[in-house]
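*Asks:* Return a 3D structure for these sequence lines:
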Amino acid sequence: MLHVRTRSVDATRQVAAALEPLLRPSDVILLSGDLGAGKTAFVQGLATALGVREPVTSPTFNLASSYEGRLRLHHLDVYRLDNPAEVLDLDLPELLEDEAVMCIEWGEVVVPELPRDFLRIRIQLGHLEDIDDARVLEIESTGPSWMSREQELSLAWAKWITDQTEDS
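*Replies:* Next up is the predicted model:
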């Protein structure tokens, strides 16, 4: 597991942008964290790096938004879903077949429906000295595709990686 620390929302977007060169069609990124932790900011940074030109906002009420860039990006927010059966309303299987990058906010409820390869990112408020916008991102590779890229992830995020034993 990697631990990444950022000092601002913009730095969280930069961490996401640094992931872009490593993305492959059909990659899935599961984002979790408290309200306001920076999940949407992460997706915004990734979208910008992918060349998406339109504004990216949290799809809380429509559940899913799609954007065109170097790779198509599906952005889902499943905060309002209470059980996995409601995932069928999202057409998740069809979205997964699209060979797009998929970012899922509050995605723990859909884990049973996901392929075995996904990147899990937990974003936590990580107060650092007197910096209120600090975040700690816990990044876990799940499945062989993401596990084979762990070295590349470490290099891409080297300037933000922190020792997991540090106070957050």
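*Asks:* make it CA atoms for all contacts and neighbour counts henceforth
*Replies:* Noted.
*Asks:* so L153 sits right up against L19, yeah?
*Replies:* Yes. With contact defined as C-alpha atoms under 8 Å, L153 reaches L19; the gap is 7.2 Å.
*Asks:* Okay, now stretch 108-123: how far is its last residue from its first?
*Replies:* 13 Å (C-alpha to C-alpha, to the nearest Å).
*Asks:* same check, this time on stretch 93-113
*Replies:* OK, stretch 93-113 end separation, C-alpha to C-alpha: 8 Å.
*Asks:* ditto for stretch 64-83
*Replies:* Termini of stretch 64-83 sit 17 Å apart (C-alpha to C-alpha).
*Asks:* what ranges do the strands span in this protein?
*Replies:* 2-6, 28-33, 64-67, 73-77, 101-105, 118-125, 135-142 (DSSP state E).
*Asks:* Second input sequence below; structure requested for side-by-side comparison:
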Amino acid sequence: MNLLFSRALENEDATVAMGRQLADVLHLGGVIYLKGDLGAGKTTLSRGIVQGLGHTGKVKSPTYTLVEPYELERVNIYHFDLYRLGDPEELEYMGIRDYFSPETVCIVEWPDKGTGFIPKPDLAIEMRYVGDAREIAISACSSRGQELIEKLQSDENK
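*Replies:* Just a heads-up that it's a prediction; the model follows:
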């Protein structure tokens, strides 16, 4: 299960647009892991996803709150940033399992810090610097993830 989708992202607008494209295929829910160095565009991509799913307000980074909820008409989105998490067991105390269901979209930045307390992803996204631009690589980690990547590829070829 290692279907891959990749693309160069030349600037912030391209990163937000990629997030919106992901939103088009994520409308039925999914778990996304976002990996990459600080400043690689994880929160910018998340903004595109959240806005693409219908949120019209500001999209904040949950760096200090651990989770930023967006309860929308069509779908609930939970954006996690585990960068400042001291101990993964803290996630159990905040009721982390209650956020994850088949109908929600859960975006998890720095997922390695929550190992053992968060479900496996449908999509694992790696963002990295390539010169002044960035590159995104999306891997399927479940059959649902594979369906999502196939839809992304199909939309690309239209």
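*Asks:* quick revisit: can the strands of structure 1 go into a markdown table with extra columns for distance to L95 of structure 1?
*Replies:* As requested, the strands of structure 1 are arranged in a markdown table below (distance: least, C-alpha to C-alpha, whole Å):
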| stretch | distance to L95 of structure 1 |
| --- | --- |
| strand 2-6 | 28 |
| strand 28-33 | 11 |
| strand 64-67 | 10 |
| strand 73-77 | 8 |
| strand 101-105 | 8 |
| strand 118-125 | 14 |
| strand 135-142 | 19 |
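*Asks:* Quick one: the helices in structure 2, in order.
*Replies:* 12-26, 42-52, 90-93, 143-156 (DSSP state H).
*Asks:* now those in CSV, with mean neighbour count and distance to Y99 of structure 2?
*Replies:* Listed next are the helices of structure 2 as CSV, based on neighbours: other C-alpha atoms under 10 Å; distance: least, C-alpha to C-alpha, whole Å:
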stretch, mean neighbour count, distance to Y99 of structure 2
helix 12-26, 20, 16
helix 42-52, 24, 16
helix 90-93, 14, 11
helix 143-156, 16, 18
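*Asks:* Adding distance to F5 of structure 2, write these out as CSV.
*Replies:* Output for the helices of structure 2, formatted as CSV (distance: least, C-alpha to C-alpha, whole Å):
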stretch, distance to F5 of structure 2
helix 12-26, 11
helix 42-52, 15
helix 90-93, 30
helix 143-156, 7
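*Asks:* residue in structure 1 matching Y78 of structure 2?
*Replies:* Under the alignment defined by TM-score structural alignment, Y78 of structure 2 corresponds to H74 in structure 1.
*Asks:* ok, its match - how many residues close by?
*Replies:* Counted with other C-alpha atoms under 10 Å, residues neighbouring H74 of structure 1 total 22.
*Asks:* Kindly report the same for Y67 of structure 1.
*Replies:* 20.
*Asks:* cool, and D132 of structure 1?
*Replies:* 12.
*Asks:* cool, I139 of structure 1 as well?
*Replies:* Using other C-alpha under 10 Å, I139 of structure 1 has 19 neighbouring residues.
*Asks:* Quick check, it in contact with W146.
*Replies:* No. Using C-alpha under 8 Å, I139 of structure 1 is not in contact with W146; the gap is 10.7 Å.
*Asks:* what's the closest non-adjacent residue to the alignment partner in structure 2 of V43 of structure 1?
*Replies:* Aligned by TM-score structural alignment, V43 of structure 1 pairs with S46 of structure 2. Nearest non-adjacent residue to S46 of structure 2, counting by C-alpha to C-alpha, 6 or more residues apart in numbering: G19, 6.3 Å away.
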